[in-house]
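1. The sequence and its predicted three-dimensional model are supplied below.
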Amino acid sequence: MSKSQSISVLRNYHDCDLARGSESYLPGLPTHAASCAKWCRHLRKFMILDKKHRKSKQVFRSYSAIMTERKRHALGTHGFIIHPFSIFAIYREHMLCILWMISFALDPYNVSFHHTAYFSPISLPIQMFVDLLIFINIILEFFVGYYVPITKEIVLEPKNIRLRYLRTYFFIDLFSCLPYYHICLLFGLITMNSRFDFVGMIKLIRIIRLNTMSAFMRDLFLEIKMGESAIKWVKIFLKTVYLIHWWACIFHGFPIMWSHGFSRLTEDSWLIRADLYKDDVDISMSYRYLVCLLTATSHFYGASDANQHFIEPIEKVMASICLVTGFGYCSYFAANFLQIFGSINIADSKYDELIYQLEEYSRVKKLPEDLQQRLKAYYEYKFQKKFFNQEAILNTLSEHLRYEILLFNCRHIIEKVMALQGLSKSVVGGLIANFKLEVYLQNDVIIKHGDPPFKMYFISHGTVAVFWSNGQELTHHEDGDFFGSLQEPSIVSVVAAEITETFSMDVTDARYIFKLEKEVSDRMSQLQASKQAEYRSLAQMLEESEGKSVLMELRRGYILEKRHYR
């Protein structure tokens, strides 16, 4: 490897010498293509899987797996479907989260304080705008794929998407965004003098979407790098605000609804006794809301009665339910408090403690910033922000259960490595029992040219680049592939092109297994020989074309398109 090329290998990015083509896998356009065609292709790029999406890195833990999924989407028959891990889907979820946050506060207010709310110069345009965007989202829902966490499957088939939405939230979304009040007012079914919007109560079914909004909110906060504990506190705070706001609306709207309108409120109603409604007195709706908010907060936490004495039996029941709900919510708050600071969430707290110790170690040892970031990336990839002692857990299990877990963890390798296919479960389990998990960060040198036979590596997730002795890049190995040598010195150098998780087997363990299983020994020998022959063939092709500079530039992709880094 030449000096300049050796330096290139040690850069903080993998400078790929191989032709990669279009990463979007979308059909290319000629240079004279119409602007509309270019715009459509650009739009489709926002609809395919985004490799920088946070969930993409969790579900597809390697570059090759991401590219495989992107290829499945771009070249499939359902290219018009929006991928759930696309840039378009990210912004759509963020928009829906904000719209629902507004709607969950505005809808109860409009229903309870109906007469003023619907004709406010602020409230009415906001509600109409929110309903319009949610109606547009109803159409989009039929074209957005979804992710199944249990099976880790991404569904892009239009029929399955339509059936899933029709069976879940379609009618809820549809009925909650229609302008019932304005339709009934247009046909004379209700009057403008009504103090309570009975028809608009249909919109309150949108609250069923509260869990969806909470999930989207968590994703939004994670996108801005907010910690898990901070997210939980923010969600608890918002839940508290919403509950008290809803109870304030109930304290105002329920007595009116029970009395069938403002004109039928009795003198014993707390709204009359609190002087919220007086003849020939113009009381602002903001003042009424603040009084209801104070009353609801006092009863919710059981602090006092806010100088409001309920006489009507139904109003006493309403206040009692508010008090019981408040006690239940306080219990929920206490449970979350223990979960955040106690031992319930011990996996998260242990991981946070580990990262804190790592930061303190880096500070005391005065490690450079780039090395600190690499250390954090290593721990985040290995533990996925959940700390656990794998060795201690496995040691408590029976030998059969340990083999079952090892077989499951290595299922990608078992499916793709030819040497392991067709072998009995016990033989494969014996091989995998000797595997050692190793994680390499981007640009880590795994094998150098000329290293003695030491280990064989099987890639679980990730990508490695293979270099010939003169520094030329030969090929990439990805998920399920293997590299290394157990019989002769390495003729190539191998560098991690991204964070790569491998299972390795050293020479001592391999020789012991090969003595017991002659079939495995023969298969491994054949695969290693074919791999070495493949390297030499690729190197010979490069040497023959070394003098053809134009062809080399075309192969590397330096002439027809920009060079990409990863």
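-> Okay, I see it.

2. alpha carbons only for contacts and neighbour counts from here, please
-> OK.

3. Now do the strands in this protein.
-> Counting by DSSP state E, the chain has strands at residues 146-148, 153-155, 436-440, 445-447, 455-461, 464-467, 473-477, 482-484, 493-496, 500-506.

4. mind putting those in TSV, distance to Val281 and mean neighbour count included?
-> Shown next, in TSV, are those (distance: least, Cα to Cα, whole Å; neighbours: other Cα atoms under 10 Å):
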stretch	distance to Val281	mean neighbour count
strand 146-148	55	14
strand 153-155	60	14
strand 436-440	74	16
strand 445-447	82	18
strand 455-461	72	23
strand 464-467	78	25
strand 473-477	80	20
strand 482-484	84	24
strand 493-496	77	24
strand 500-506	73	23
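
5. if I read this right, Gly484 contacts Lys455, doesn't it?
-> Yes - Gly484 lies in contact with Lys455 (Cα atoms under 8 Å); the separation is 6.0 Å.

6. thinking again about what came up before, to Ile244, which of the strands of the chain lies closest?
-> Ile244 sits nearest to strand 146-148 of all the strands of the chain, at 33.7 Å, using Cα to Cα.

7. Who are the contact partners of Ser269?
-> By Cα atoms under 8 Å, 6 or more residues apart in numbering, Ser269 lies in contact with 255, 310-312, 315.

8. Quick one: buried ones out of those?
-> For the contacts of Ser269, a burial check counting by 16 or more other Cα atoms under 10 Å picks out 255, 310, 315.

9. Among those, which lie within helices?
-> Of the buried ones among the contacts of Ser269, the ones assigned to helices by DSSP state H are 255, 315.

10. mind putting the buried ones among the contacts of Ser269 in a markdown table, distance to Tyr381 included?
-> As requested, these are exported to a markdown table (distance: Cα to Cα, whole Å):
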| residue | distance to Tyr381 |
| --- | --- |
| Pro255 | 56 |
| Phe310 | 58 |
| Glu315 | 56 |
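
11. which one among the buried ones among the contacts of Ser269 gets closest to Thr168?
-> Pro255 (33.2 Å).

12. can you map out the helices along the stretch 451-566 of the chain?
-> Secondary structure of the stretch 451-566 of the chain (DSSP state H, counting those that start in this stretch): helices at 507-516, 518-544, 549-556.

13. Packing partners of the first one?
-> Judged by 3 or more Cα pairs under 8 Å, 6 or more residues apart in numbering; DSSP states H and E, the packing partners of helix 507-516 are helix 518-544.

14. okay, now the one to match up with it:
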Amino acid sequence: NFTDIILNFRTTYVSHSGQVVYDPRSICIHYLATWFFVDLIAALPFDLLYAFNVTVTSLVHLLKTVRLLRLLRLLQKLDRYSQYSAMVLTLLMSMFALLAHWMACVWFVIGRKEMESNDPVTWDIGWLHELGKRLEVPYINNSVGGPSIRSAYIASLYFTLSSLTSVGFGNVCANTDAEKIFSICTMLIGALMHAVVFGNVTAIIQRMYSRRSLYHTRMKDLKDFIRVHRLPQQLKQRTLEYFQTTWSVNNGIDAN
């Protein structure tokens, strides 16, 4: 909101040289050159426009998607909280689910606009029209009838998740030019998500199981040592039990 914008004009930042900048003028210039316009558009009171029945165009609705760019700030700070593996993993998957939800809403709006248009080419081959025929609830007179909002949303979410994860099965597909352009954008975003989000998820999972892997490695080394030196069965059992007990106490950390 606008309070965040005011606070950002008074919030210090770290320069490229690694120094914390306290000068108010430098802070203002830096904020104006980076996140000011994104925050300004994201802070527009769209809910108030709806409350007062102010007519807004479809292009104005698209301005709300600028809020997605604010997620980049979060990605820049993930390394700071990388030790909290479970929290970061949950946060990354929540971001992915939220992005899929937003894109599913855009996909539904595209199909709805095509159904409401008078263009016979896009009306007859749009994905929403095809879904209605497949579910045996076809549209009548462009906008009457058709699948329920619930069915349309599930199909939209299914399509966006399939496209973002690059495992599309083709049963919900893009037919019109607008749908194909949106599908291309979804695939590009999906490629970016694979590089950023799933790359971090892989690293986090590896870090979560690093201690377990270290335990099995040291246990194997200990068993190899016992086999090579042919320790007696009783001493072998006591050695393994001591290792397991010590590991459970200090989790593999050398107390000495």
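-> Received the coordinates, thanks. All values reported here derive from a predicted model rather than from experimental measurement.

15. Can you lay out the contacts of Ser269 of the first structure as a markdown table showing distance to Trp233 of the first structure?
-> A markdown table is the format used below for the contacts of Ser269 of the first structure (distance: Cα to Cα, whole Å):
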| residue | distance to Trp233 of the first structure |
| --- | --- |
| Pro255 | 34 |
| Phe310 | 34 |
| Ile311 | 38 |
| Glu312 | 38 |
| Glu315 | 33 |
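
16. For Leu265 of the first structure, which of the helices of the stretch 451-566 of the first structure is the nearest?
-> Short answer: helix 549-556, nearest of the helices of the stretch 451-566 of the first structure by Cα to Cα, at 81.4 Å.

17. Tell me the counterpart residues of the closest one in the second structure, please.
-> Counting by TM-score structural alignment, helix 549-556 of the first structure pairs with no residue of the second structure.

18. again, but for stretch 88-107 of the first structure
-> Under TM-score structural alignment, there's no match for stretch 88-107 of the first structure.

19. Show me what counts as buried in that stretch.
-> Buried residues in stretch 88-107 of the first structure (16+ other Cα under 10 Å): 88-90, 93-97, 99-101, 103-107.

20. ditto for stretch 63-74 of the second structure
-> Result for stretch 63-74 of the second structure [16+ other Cα under 10 Å]: no buried residues.

21. now swap in stretch 96-104 of the second structure and tell me
-> For stretch 96-104 of the second structure, by 16+ other Cα under 10 Å, it's 96, 99-101, 103-104.

22. Please, where are all the helices along the stretch 1-150 of the second structure?
-> Ranges of helices in the stretch 1-150 of the second structure, per DSSP H, counting those that start in this stretch, are 2-8, 24-33, 36-42, 46-51, 58-62, 71-76, 85-116, 120-125, 127-134, 149-164.

23. can you tell which of the ones you listed is closest to Arg207 of the second structure?
-> Once the helices of the stretch 1-150 of the second structure are compared by Cα to Cα, helix 85-116 is nearest, at 7.6 Å.

24. Now do the closest one against helix 127-134, angle only.
-> Following axes from the mean of the first three to the mean of the last three Cα atoms, to 10 degrees, one obtains 80 degrees for the angle between helix 85-116 of the second structure and helix 127-134.

25. what's the angle from helix 85-116 of the second structure to helix 149-164?
-> 120 degrees.

26. ok now helix 85-116 of the second structure, how far from the chain's centre?
-> 8 Å (Cα atoms, centre = their mean, to the nearest Å).

27. Tell me which other helices or strands it touches.
-> Counting contacts by 3+ Cα pairs under 8 Å, 6+ apart, helix 85-116 of the second structure packs against helix 120-125, helix 127-134, helix 149-164, helix 177-193, helix 199-208.

28. now the angle between helix 149-164 and the fourth one, please.
-> Here helix 177-193 of the second structure runs at an angle of 50 degrees relative to helix 149-164 (the same axes, to 10 degrees).

29. Can you list the neighbours in contact with helix 177-193 of the second structure?
-> Outside helix 177-193 of the second structure, the residues that touch it by Cα under 8 Å, 6+ apart are 96, 103, 107, 110-111, 160, 163-166, 174.

30. once the two are aligned, what's the mean deviation for that helix against the first structure?
-> With mean Cα distance after the TM-score superposition for the first structure, helix 177-193 of the second structure departs from the first structure by a mean of 4.3 Å once superposed.

31. got the buried residues for that helix?
-> Here helix 177-193 of the second structure shows 178-179, 182-183, 186-187, 189-191, 193 as buried, counting by 16+ other Cα under 10 Å.

32. Check the third one too.
-> The neighbour-count criterion (16+ other Cα under 10 Å) identifies 152-153, 155-164 as the buried residues of helix 149-164 of the second structure.

33. again, but for the last one
-> Residues 200-201, 204 are the ones in helix 199-208 of the second structure that count as buried (16+ other Cα under 10 Å).

34. Same list, these, but as TSV with distance to Tyr31 of the second structure please.
-> As requested, those are exported to TSV (distance: Cα to Cα, whole Å):
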residue	distance to Tyr31 of the second structure
Asn200	28
Val201	31
Ile204	32
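
35. from the buried residues of helix 177-193 of the second structure, which single one is nearest Phe225 of the second structure?
-> The closest of these, once distances to Phe225 of the second structure are taken by Cα to Cα, is Met193, at 45.4 Å.

36. you'd agree Tyr165 of the first structure is up against Glu141?
-> Yes - using Cα under 8 Å, Tyr165 of the first structure is in contact with Glu141, at 7.2 Å.

37. Among those two, which residue is more densely surrounded?
-> Set side by side, Tyr165 of the first structure and Glu141 show more neighbours around Glu141, with 19 against 14, by other Cα atoms under 10 Å.

38. What residue in the second structure is paired with the more buried one?
-> Using TM-score structural alignment, Glu141 of the first structure sits opposite Asn8 in the second structure.

39. Looks like that match contacts Tyr31 (just checking).
-> Yes - contact criterion Cα under 8 Å: Asn8 of the second structure and Tyr31 qualify, at 7.1 Å.

40. OK, contacts around the closest residue to Ile459 of the first structure other than its chain neighbours?
-> Take Ile459 of the first structure and drop its neighbours on the chain: the residue closest to it by Cα to Cα, 6 or more residues apart in numbering is Thr502, 4.4 Å away. By Cα under 8 Å, 6+ apart, the residues touching Thr502 of the first structure are 437-439, 457-461.

41. which one among those gets closest to Ser176 of the first structure?
-> Closest to Ser176 of the first structure, out of all of the contacts of Thr502 of the first structure and judged by Cα to Cα, is His461, at 44.4 Å.

42. Would you agree the closest one is in contact with Thr500?
-> Yes - checked against Cα under 8 Å, the pair His461 of the first structure and Thr500 is within contact range at 5.7 Å.
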